[in-house]
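S.K.: how would this look folded up:
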Amino acid sequence: MVTVGIDPHKHVHVAVAVGADGRRVSRPLTVKNDAAMIGVLLKWIRSVADGAPVTWAIEDGRGFARRLADGLLLAGHEVLWVPTRLMAAHRKLHAATGSKSDPIDAAAVAHAAIATPGLERHRIDVQVRELRVLVDLRADLVRRRTMVINQVKACTHLWLDHTPGDLTRAPGLASATTLLRASQMSGHVRRALAEMLSETAGLNQRIRDLETTIRDLVSPLAPALLEITGISHISAAVLLAEIGDITRFTTSAKLARYTGCAPIPVYSSDNQRHRLHRGGNRRLNSVLYTAAIVQKRFHPDAHELLARHEPTKGARGARRILQRHLIDIIHRAMTQDRASWKHHITQHQLAA
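M.R.: Okay, here's the model as predicted:
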C-alpha cells in the first residue's frame, strides 16, 4: 500500500510517496499545475508503487487542488482530503523541530492519511459543481457592488451633503440619478458619478439574473431544505456548494464541527465549561447565523428556545444554541433531499 501526500500550490504541486510503514519510497516530485499534471503524476507513481494499491492524500486547499483531485478521481484513484491542522500536527511529529518545506508538508499529509481512517473522500457532483461556480460569482459581484455603492455615497455626500438611499433597488437608483441631474457640480464630477451609478445598475441586473438561475437549479435539488424557515434559495445554494454530498457527514455533530457551531470543551477537574469554536467554514457559519436571526423573528419554536436559554446563556449564547439546533434540522433535510434525488436518478435510468 502506497500513500501519496500532496502539498498543493497555485503554480506547482509537491508529491511524496510513503509506504505502509511510514517511510518514503521515492524522492519528492514537483509537478506544474497545468493540463499535463495528471499524466506526469500517474507515470511517476507507476514506477514507484510497483503494482501496489495507491491512495492519494491532498492537503485541503481546494481552491488550488480541485482540478488535481478531479483528474485523479476520474482516472480511477481514491483521493482523500487532509485538513491543514492535521497535516501540521503530523509535521511536528515527523520533522525536525522548526523545519518546514514543501516535501516535509507533503510527507506529513501522507502520514496523516495513514494514521487517520475515515477522512473525507473526494467526490464529483455535477450539480454541486455548477452551484459552486454560480455562488462564488454572485459573492464576488456583491462585493464589487458594495464597493461601488460606498464610493457613490461618499462622493455624493461630499458634493451634495446628502447620502442616497438603497442603491441595490431601482427606486434608490432613480432617486440618486434625479438628484445628480438637479445638482450644481462640474461636468467631470457629474460624469464620474453617472458612470458609477450605471455600473451599480449593471451589477444589480447581473446579480438578479444569477439569483434566478440559482433558484432554478436549487429548487429541484433541495425541496426539504427550502422548507426550513430562514433558508432562502441563496442560503440553500451555499449549503449545497460548501457541503456537497451530505453523506460524508455521518452525524449532525460532525457537520456542526465543520461549520464552527459545535462548542469546544475546555473544562478540567470539576470546572466543566465550553467555549466558542472560532474555526470551521465561515461561509456556512454566516448562513446559519442569518437563519437563526430570521427564525428568532418569525418562528415560534425558535423564539421559545431563545427565551428559555437567554437568562442563563445570554442573547449570544442562546443564539448559538439555536444555530446548533438548526444543524440537526439541516442535516436531516439534506439527507432527505439526497435520498430523494438518488431515487429520482435511479428511476430515470430504469425508465431509459
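S.K.: contacts, neighbours, all on C-alpha from now
M.R.: OK.
S.K.: those helices in the protein, which residues are they?
M.R.: 37-49, 62-74, 84-94, 102-115, 126-160, 170-182, 187-221, 223-226, 233-243, 252-259, 282-298, 300-351 (DSSP state H).
S.K.: To compare with the earlier structure, here is another sequence to fold:
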Amino acid sequence: MFDTEDVGVFLGLDVGKTAHHGHGLTPAGKKVFDKPLPNSETKLRAVFDKLTAKFGTVLVVVDQPASIGALPLTVARDAGCQVAYLPGLAMRRIADLYPGEAKTDAKDAAVIADAARTMPHTLRSLELTDEITAELTVLAGFDQDLAAEATRTSNRIRGLLTQFHPSLERVLGPRLDHQAVTWLLERYGSPAALRKAGRRRLVELIRPKAPRMAARLIDDIFDALDEQTVVVPGTGTLDVVIPSLARSLTAVHEQRRALETQIKTLLEAHPLSPVLTSMPGVAVRTAAVLLVTVGDGTSFPTAAHLASYAGLAPATKSSGTSIHGEHAPRSGNRQLKRAMFLSAFAALHDHASRTYYDKCRARGKTHTQALLRLARHRISVLFAMLRDGTFYEPRTPETTPA
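M.R.: So this is what the prediction gives:
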C-alpha cells in the first residue's frame, strides 16, 4: 500500500491539454487548494513550492501519468513532491460513490485528492523513469501505431480483393507481409494487369525478392485468375486503389523495420535486456513492452500482483449455488496482456512451454485458454527472473488443477 503517513497535502490533479484542475486536502480533509492550473512549468512549480513551504510533504496524484500528465509529474518530482497515479477505472468507480451526476474537472480533482487521502491502497507508485525507458515508451507506442496502420491497410486490400476477386485474395491476402507480394501489387493492382504482365515475366520480376517462392506464387496467382471468368463491376478501380494501398503498406513495413533497429539499440543498453530476451518467445518488441509496462518488477510485491495487473489472473464469480467458477478478467493492462499472450504463442517451440500447453489441451482447454494459462505461468517465471536478476532456466512445469 502507498505510504501516506508523512503527507501534509494530497493534491489531486485532473490533467488537461492546456490546464489542469488542482484540489488540495489536508490529512484531516480540509480543503486548502481548489483552482485551475495552466499547463506551464512556472505556474506548476509556484503552486508546488507554496504548498510544500506551508504544509510540508505534498503528494501529487494524477489520473493520467502519460502524455498530458507527464509535465506536472516531472515538475512535481523536481520540486521535491511525492507523486502517485490513480488508475482511471478505480477513479470512475470511486466517483460513483459521491453525490451528483455532474462530471467536471473540479469534481474529478476532488475525487482524486479524497481517494488519495482516504483510500491510499488504490494508488499506484510512479517510479522515476530512466532515459532509456522513456525513449522506449515513445518508440514502442509508435511501433504499435504503425502495427495498427499496417493491419488496417492490409484489411483494406484484402477487403477489395475479396469483393472483386475472392480467389485472388485467398492467394495474396495471407502473404501481404511479404515484400514480394506488396511489390507486385504496387505495379499490378488488378486481375487484368496481372494477367497482361504474363506468367514468365512476373516470375523473373519477383525472383530477386522471393527466390524460393517466386514460381510457386505466380502459379498460384494464375490458377486463381483462371477460377473466375466474370468481371465484377468496379474491378477497374483496383488499378488505382490497390497500388496506392500497397505502397502505403510497404512504407509502414519499412518504418517498422527501421524502428525495430532503434528499439534494439536502446534495448541492448538496458541492464535488464539480457534477462528478458533469455526467455523463449521474447524478442525485441516484446522486451521493450515488458520494460515499459513492468520495469524491474519492484512495483509488484508478488507474481500474483503482476498477473492481476496484466489481466491474467482468473476472477472468481460466485452467487449462492447458481453462479460459481473462475472467469477471465476484462481488466488489466491490455498492452502487457497482449505481449504476454503473443509471446506465449511464440514460445510453443520451447519444450517446457509446449509441454505445459499440451497438458492444458489434454484437460479440455481450448487453444486460447491454454495460451492464457501458459501466459499466466510465464508471468510467474518473468517475476522470478526480474526479482533475482537471473536468466531463463528451462524446466518442465506442473499444471495446476482448474
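S.K.: So which of the helices of the first structure is nearest Asp270 of the first structure?
M.R.: Ranking the helices of the first structure by proximity to Asp270 of the first structure (Cα to Cα) places helix 300-351 first, at 19.3 Å.
S.K.: can you give me how far that closest one is from the chain middle?
M.R.: A distance of 18 Å separates the centroid of the chain from that of helix 300-351 of the first structure, by Cα atoms, centre = their mean, to the nearest Å.
S.K.: What of stretch 286-296 of the first structure?
M.R.: Using Cα atoms, centre = their mean, the offset of stretch 286-296 of the first structure from its chain centre is 17 Å.
S.K.: got it, and stretch 348-363 of the second structure?
M.R.: 25 Å.
S.K.: So which bits of it are buried?
M.R.: Neighbour counts using 16 or more other Cα atoms under 10 Å place Leu348, Ala352, Ser353, Arg354, Thr355, Tyr356, Tyr357, Asp358, Cys360, Arg361 of stretch 348-363 of the second structure among the buried residues.
S.K.: Now the two most distant members of these.
M.R.: Every pair of these checked by Cα to Cα; the farthest is Ala352 and Arg361, at 14.4 Å.
S.K.: In the first structure, what residue corresponds to Lys359 of the second structure?
M.R.: Using TM-score structural alignment, the equivalent of Lys359 of the second structure in the first structure is Arg308.
S.K.: typo on my end, Ala384 of the second structure
M.R.: Under TM-score structural alignment, Ala384 of the second structure pairs with Arg332 in the first structure.
S.K.: Spatially central, which residue of the first structure would that be?
M.R.: Nearest residue to the geometric centre of the first structure (Cα atoms, centre = their mean): Glu242, 3.8 Å.
S.K.: contacting residues around it?
M.R.: Arg132, Leu284 (Cα atoms under 8 Å, 6 or more residues apart in numbering).
S.K.: Distance-wise, check it relative to His188 of the first structure.
M.R.: As judged by Cα to Cα, to the nearest Å, Glu242 of the first structure and His188 of the first structure stand 45 Å apart.
S.K.: Quick one: map Ala79 of the second structure onto the first structure.
M.R.: In the first structure, Ala79 of the second structure lands on Ala75 (TM-score structural alignment).
S.K.: and if you look at His327 of the second structure?
M.R.: Match for His327 of the second structure (TM-score structural alignment): Arg275.
S.K.: residues near its match, how many?
M.R.: Burial measure for Arg275 of the first structure: 11 neighbouring residues, criterion other Cα atoms under 10 Å.
S.K.: go on, Arg330 of the second structure?
M.R.: 11.
S.K.: Pull the contacting residues for the residue nearest to it when sequence neighbours are not counted.
M.R.: Nearest non-adjacent residue to Arg330 of the second structure, counting by Cα to Cα, 6 or more residues apart in numbering: Gly311, 6.8 Å away. Contacts for Gly311 of the second structure (Cα under 8 Å, 6+ apart) come out as Ala328, Pro329, Arg330, Ser331, Gly332, Asn333, Arg334, Lys337.
S.K.: Same question for Asp328 of the first structure.
M.R.: Ser252, Ala253.
S.K.: what about 6 Å?
M.R.: Ser252 (Cα atoms under 6 Å, 6 or more residues apart in numbering).
S.K.: Quick check: it vs Lys254 of the first structure, distance?
M.R.: 10 Å.
S.K.: and if you look at Ile149 of the first structure?
M.R.: 39 Å.
S.K.: And the two? Which one has more around it.
M.R.: Set Ile149 of the first structure next to Lys254 and count neighbours by other Cα under 10 Å: Ile149 wins out with 20 against 15.
S.K.: Map the more buried one across to the second structure for me.
M.R.: Under the pairing rule here (TM-score structural alignment), the equivalent of Ile149 of the first structure within the second structure is Ser154.
S.K.: and if you look at Ala115 of the first structure?
M.R.: Using TM-score structural alignment, Ala115 of the first structure lines up with Thr118 in the second structure.
S.K.: Please work out how many residues are found near Asn62 of the second structure.
M.R.: If you look again at residue 62 of the second structure, you'll see it is Val, not Asn. Using other Cα under 10 Å: Val62 of the second structure sits among 29 other residues.
S.K.: Which residue is the nearest non-sequential neighbour of the residue mapped onto Leu134 of the first structure from the second structure?
M.R.: In the second structure, the residue paired with Leu134 of the first structure is Leu139, using TM-score structural alignment. In space, and not counting its chain neighbours, Leu139 of the second structure is closest to Ile263: 6.9 Å by Cα to Cα, 6+ apart.
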